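Chemist: Dropping the sequence and predicted coords here.
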Amino acid sequence: MNRFISKFGAAYWLVLVFLAGGRCRLVAAPARLEPEMSWLENDRVIVGIDLKMGGSITSVRGKPDGRELVNNYDHGRQVQMSFYSGPVPFVPNGLQPHPAWRALGWNPVQSGDWAGNASKVLEHRNTGSEMYTKAVPLQWPLEGVESECEMESWIRLEAQSIQVRCRVTNRRADRIFYPAKHQEIPAVYTNGEFRRVVTYSGDRPFTGGALNEWLDPGPPWKTFSATERWAALVDSKNWGLGVWQPATTYWKQGEVPGEVGKQGQRDNATGYLAPVALEHLDYNITYEYEFRLVPGSVEEIRALVREWERGRELPQYRFEKGRVGWTLRGGIDGGVPLPGMWRVQAQTGTVFLEGPASFWRADAAGTLKISALLKAQSGRLRVAWKGIRPEEPEGSAVFEVPVGGVRKEHSFVLKGQPGYKGGLQRLMLRFEALKPGEILEVESIRLEP
């Protein structure tokens, strides 16, 4: 979570609050509840969740190392779910958010809120092989305000890895279709000893290329591309906590040095890591993601992910029930679930469709195929792409799209287009020269050789 205060800077009893213009003041925070832990354990790893903190993961230890990896300085740390949407600011029934968090908008957090109030667990089961938890999260920027949603998690162990499935189910009274926001899937905070980030950010994943590493104080947190879809927070010997998130290659990272010699669970020093997805969170959405945690060496983490990623195909998307990670600007759809295709009504002259952060090499994906129907007077499509490095300029090419008729698959040759080369991360479609009210129906989008 991109927190400027107690996510990394709240004292155990006091919160240092930075206000506009760089001023600060101290705000008293309530005492922490005694943990109520539930555990899974095998011969390689131990994982614990705290039922007094919404069921967030508050403990991960690898064997035989035994050191605690997860930081619990306040309710914004842990390994947990955190989601973002509008409005900004979020003022339910006139309740005002803390000034420091006003810009976050609607922000349910699994563990609790900025003031130290804990989210309520509704249901929990531990079968010895799986932990299930359902909780009502609190709004981080407010005090003791429950969110109109529920969070669920399923946790299992497989050898050295911790498999986690997360779900948020919205039941909001506010039905406005808000702009997409970056979601942490999940937010991961480690103890200060494990705050150096290691990953692979090159354009030839799983070929044994040199790793990248950072030790960047924050916030603001830094963004990076994890083209092998994993990253780790490690110590000076390259041992720590790895995170595999197959759904995105766009990540955030940072560290808070804290006080010298204080690097425990209740200390301020921490490492931060989050795979990030740009998503619309509709008033009634059920949104899920999965990830794995791996305590171990960088070599062990990378080798495991290599096996999990084996057989990955070029990006392809079918809009049967959901937007599958795509977002929308310049238009509006009918919400989720989708009726077997993505139907968008233009509100401006250009409808922007933006795909999720992925990875492909241009020389392996020379053709774009879109199954769609454009109900408009003219059909001009600008296909744009973004590389894996922030400094790389966006490339694009313009094509004509037939209008009217029936939905069918259209092919667009990207191979040989200026700037279409190397490793690429994101695909964007811009339907231009539209009139408000005109309709676009998209059934599928895929890249082919």
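Modeler: That came through fine.

Chemist: Only C-alpha atoms from now on, for both contacts and neighbour counts.
Modeler: OK.

Chemist: Compute the first-to-last residue distance for stretch 191-208.
Modeler: Its start and end residues considered, stretch 191-208 measures 29 Å (C-alpha to C-alpha, to the nearest Å).

Chemist: What of stretch 110-126?
Modeler: One end of stretch 110-126 to the other measures 19 Å (C-alpha to C-alpha).

Chemist: which parts of that stretch are buried?
Modeler: Along stretch 110-126, these residues count as buried under the neighbour rule (16 or more other C-alpha atoms under 10 Å): 110-121.

Chemist: where exactly do the helices run in the stretch 51-200 of the chain?
Modeler: For the stretch 51-200 of the chain, helices defined by DSSP state H, counting those that start in this stretch do not occur.

Chemist: Tell me which stretches of it form strands.
Modeler: Using DSSP state E, counting those that start in this stretch, the strands found in the stretch 51-200 of the chain span residues 56-62, 79-82, 108-109, 120-126, 130-136, 138-139, 149-158, 161-170, 181-191, 196-199.

Chemist: mind putting the ones you listed in JSON lines, distance to residue 244 included?
Modeler: Formatted as JSON lines, those follow (distance: least, C-alpha to C-alpha, whole Å):
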{"stretch": "strand 56-62", "distance to residue 244": "15"}
{"stretch": "strand 79-82", "distance to residue 244": "13"}
{"stretch": "strand 108-109", "distance to residue 244": "21"}
{"stretch": "strand 120-126", "distance to residue 244": "24"}
{"stretch": "strand 130-136", "distance to residue 244": "19"}
{"stretch": "strand 138-139", "distance to residue 244": "27"}
{"stretch": "strand 149-158", "distance to residue 244": "14"}
{"stretch": "strand 161-170", "distance to residue 244": "10"}
{"stretch": "strand 181-191", "distance to residue 244": "10"}
{"stretch": "strand 196-199", "distance to residue 244": "11"}
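
Chemist: here's the one I want to compare it with:
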Amino acid sequence: MENGKTAIDFAEPRGGTFQKYSLRYSSRLPGKGKIFYNIPDGVACETFFLEPGENAVFSSYIDGFLSGASASGIYRLEFLPSESGEAGFSLQELTTEPAERSESVVYLENERFRLGADLGWGGGLCHVEDKRNPDGLQNLLNRCDAGRLIQQSYYGTVDSPYKCAVFNGSTWSYNPVQGGDQYANRSKLVDCSVSSNRLWVKCQPMDWAQNNRITPSYMENTYLLEEDCIRVDNRFIDFSGYRHRPAHQELPAFYVLSYLDQFTFYDGARPWTGDALAVKDQLGFWGDKRASRHCYFTFQEGNTETWCAWTSGESGFGIGLYTPGAETLIAGRFSYNASKDPSDGATNYVAPLRTLCLESFLPLEYSYLITTGDAASIRRTFERRRDFRDNASLQSFVKQDD
């Protein structure tokens, strides 16, 4: 052991040909690991991150798995704790297994919904279809690039030692994004599992404004297909060690077709009573300084009816999002052209916001619901499900005044 680092050399390399490895370990501290293995044209070293735990399990596809990479013969493993103290790291088991590449997009389907997550974009949602919709739309989401979809995105430090990059003419903070970065580099798929109505996916996200810089963090999503809605559970953990600043966090980032041009939400003081809704049908681009002040909508104190919807002004049909505990909504339209094409550059957007300060090594978790229909039916569905989760754990990331 050197400077707290544990190094394990295997006299006999572990594993035949494989695409996935798993560790069973114990550690009192979080840390960074490295695994060394053979590849067809040489050797490779891959970095991973571990949470503290007793008999904990970490599994990962190898780098390049979705591009057809394979490996053999793990010959070295290293672990370095990320915090001071005695980690007491021990490796109980190391296994490997072959894994076949699935299609890039994995679908879940029931009688009403068809849901698609793109594994090549970190498992972000790229497809939501309601088979009953009157417009014949096969997909209500925009998937033009890695920054669209429905996905996790978080904002952190701008302070040294982090070096900011630039996006859209602005200096940009540390910003892990599930789908990838602004240069179309994709996040790494770490692990996933699928059943008839459930998909769990884990990725290592890219830093949005940087060029091909993967973040020391993991995102997990559990998608559950239910009869009248889609439940999404989110988990994010950052291993950077940075001291972050409070920021508006998108819970989640939510991009839909330009065709769904009418934005509806509740901004009153009598939640879940059928009180009048607010409707906005001429929203501008939220990133335009002149228009953005009209794109923020803060919920009144005590308003728990924190859902919203993008619907078609023509048919009234659309898609809704409910994130309990949201404080504000940001919503707008980019290059509006009423396109029904999910790959079009034009899109409409919303994000329920909460001012939170990321904390390294502390998991951030929250959940939201998605459903479809007209505004009235979307509201009824969310009212029935309003107590599914309160997202109270987000309070741990609210920075108190000194």
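Modeler: Received it, and whenever you're ready, just let me know what you need. Predicted model, so just to flag it, every value in this text is computed and none were measured.

Chemist: TM-score them against each other, please.
Modeler: Once superposed, chain against chain, the TM-score is 0.66 (TM-score structural alignment, normalised by the length of structure 2); 287 aligned residues with a C-alpha RMSD of 2.6 Å.

Chemist: coming back round to it: among the strands of the stretch 51-200 of structure 1, show me which one is buried the most.
Modeler: Greatest average neighbour count among the strands of the stretch 51-200 of structure 1 goes to strand 108-109 (a mean of 30), per mean count of other C-alpha atoms under 10 Å.

Chemist: quick check: that strand aligns to which part of structure 2?
Modeler: Using TM-score structural alignment, the residues of structure 2 aligned to strand 108-109 of structure 1 are 176-177.

Chemist: Just give me the match in structure 1 for residue 248 of structure 2.
Modeler: For residue 248 of structure 2, the residue aligned by TM-score structural alignment is residue 182.

Chemist: Quick check: which element contains the nearest residue to that match once chain neighbours are set aside?
Modeler: Leaving aside its sequence neighbours, residue 182 of structure 1 sits nearest to residue 278 (C-alpha to C-alpha, 6 or more residues apart in numbering; 4.4 Å). According to DSSP states H and E, residue 278 of structure 1 maps onto strand 270-279.

Chemist: Counterpart of residue 31 of structure 2 over in structure 1?
Modeler: Aligned against structure 1 by TM-score structural alignment, residue 31 of structure 2 finds no counterpart at all.

Chemist: Residue 31 of structure 2 and residue 43 of structure 2: what is the separation?
Modeler: 23 Å.

Chemist: These two: who's more crowded?
Modeler: Each of residue 31 of structure 2 and residue 43 has its neighbours counted (other C-alpha atoms under 10 Å); residue 31 has more, 21 against 14.

Chemist: you'd agree the more buried one is up against residue 50?
Modeler: Yes: Residue 31 of structure 2 lies in contact with residue 50 (C-alpha atoms under 8 Å); the separation is 5.4 Å.

Chemist: quick one: secondary structure of the closest residue to residue 318 of structure 1 other than its chain neighbours?
Modeler: Spatial nearest neighbour of residue 318 of structure 1, chain neighbours left out: residue 444 (4.4 Å); criterion: C-alpha to C-alpha, 6+ apart. Secondary structure assignment for residue 444 of structure 1 (DSSP: H, G, I helix; E, B strand; the rest coil): strand.

Chemist: residue contacts, residue 169 of structure 1?
Modeler: By C-alpha atoms under 8 Å, 6 or more residues apart in numbering, the residues touching residue 169 of structure 1 are 149-151, 284-287.

Chemist: between these, which is closest to residue 125 of structure 1?
Modeler: Of all the contacts of residue 169 of structure 1, residue 125 of structure 1 sits closest to residue 151, with 14.5 Å by C-alpha to C-alpha.

Chemist: which one in structure 2 is aligned with that closest one?
Modeler: Applying TM-score structural alignment, one finds that residue 151 of structure 1 aligns to residue 219 in structure 2.

Chemist: How much space separates residue 51 of structure 1 from residue 58 of structure 1?
Modeler: Using C-alpha to C-alpha, residue 51 of structure 1 is found at 10 Å from residue 58 of structure 1.

Chemist: what's the answer for residue 210 of structure 1, then?
Modeler: Counting by C-alpha to C-alpha, the gap from residue 210 of structure 1 to residue 58 of structure 1 is 32 Å.

Chemist: In contact with the equivalent of residue 129 of structure 1 over in structure 2, which residues?
Modeler: The alignment partner of residue 129 of structure 1 in structure 2, by TM-score structural alignment, is residue 197. By C-alpha under 8 Å, 6+ apart, the contact list for residue 197 of structure 2 reads 108-110, 224-226.

Chemist: so which of these persist in structure 1?
Modeler: Among those, the contacts conserved in structure 1 (both residues aligned by TM-score structural alignment, their matches' C-alpha atoms under 8 Å) are 108, 224-225.

Chemist: so can I have CSV of these showing distance to residue 154 of structure 2?
Modeler: Below are these laid out as CSV (distance: C-alpha to C-alpha, whole Å):
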residue, distance to residue 154 of structure 2
108, 26
224, 23
225, 25
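
Chemist: which one in structure 2 is aligned with residue 62 of structure 1?
Modeler: Under the alignment by TM-score structural alignment, residue 62 of structure 1 pairs with residue 130 in structure 2.

Chemist: Over to residue 301 of structure 1?
Modeler: Matched by TM-score structural alignment, residue 301 of structure 1 corresponds to residue 378 in structure 2.

Chemist: Run a quick neighbour tally on that match.
Modeler: If we define neighbours as other C-alpha under 10 Å, then residue 378 of structure 2 has 24 of them.

Chemist: ok so it is a helix residue?
Modeler: Yes: counting by three-state DSSP, one finds residue 378 of structure 2 located in a helix.

Chemist: Distance of it relative to residue 321 of structure 2?
Modeler: Applying C-alpha to C-alpha, the value for residue 378 of structure 2 to residue 321 of structure 2 is 9 Å.

Chemist: so what sits against both of those two?
Modeler: Overlap of the contact sets of residue 378 of structure 2 and residue 321 (by C-alpha under 8 Å, 6+ apart) consists of 309, 371.

Chemist: List the contacts of residue 399 of structure 1.
Modeler: 380-383, 412.

Chemist: Now flag whichever of these is closest to residue 74 of structure 1.
Modeler: residue 383 (44.2 Å).

Chemist: Now that closest one: closest residue in space, sequence neighbours ignored.
Modeler: residue 429 (4.9 Å).

Chemist: which residues touch the residue most central in space within structure 2?
Modeler: Among the residues of structure 2, the one closest to the centroid is residue 152, at 2.5 Å (C-alpha atoms, centre = their mean). Contact analysis of residue 152 of structure 2 by C-alpha under 8 Å, 6+ apart lists 124, 177-178, 219, 234, 250-253.
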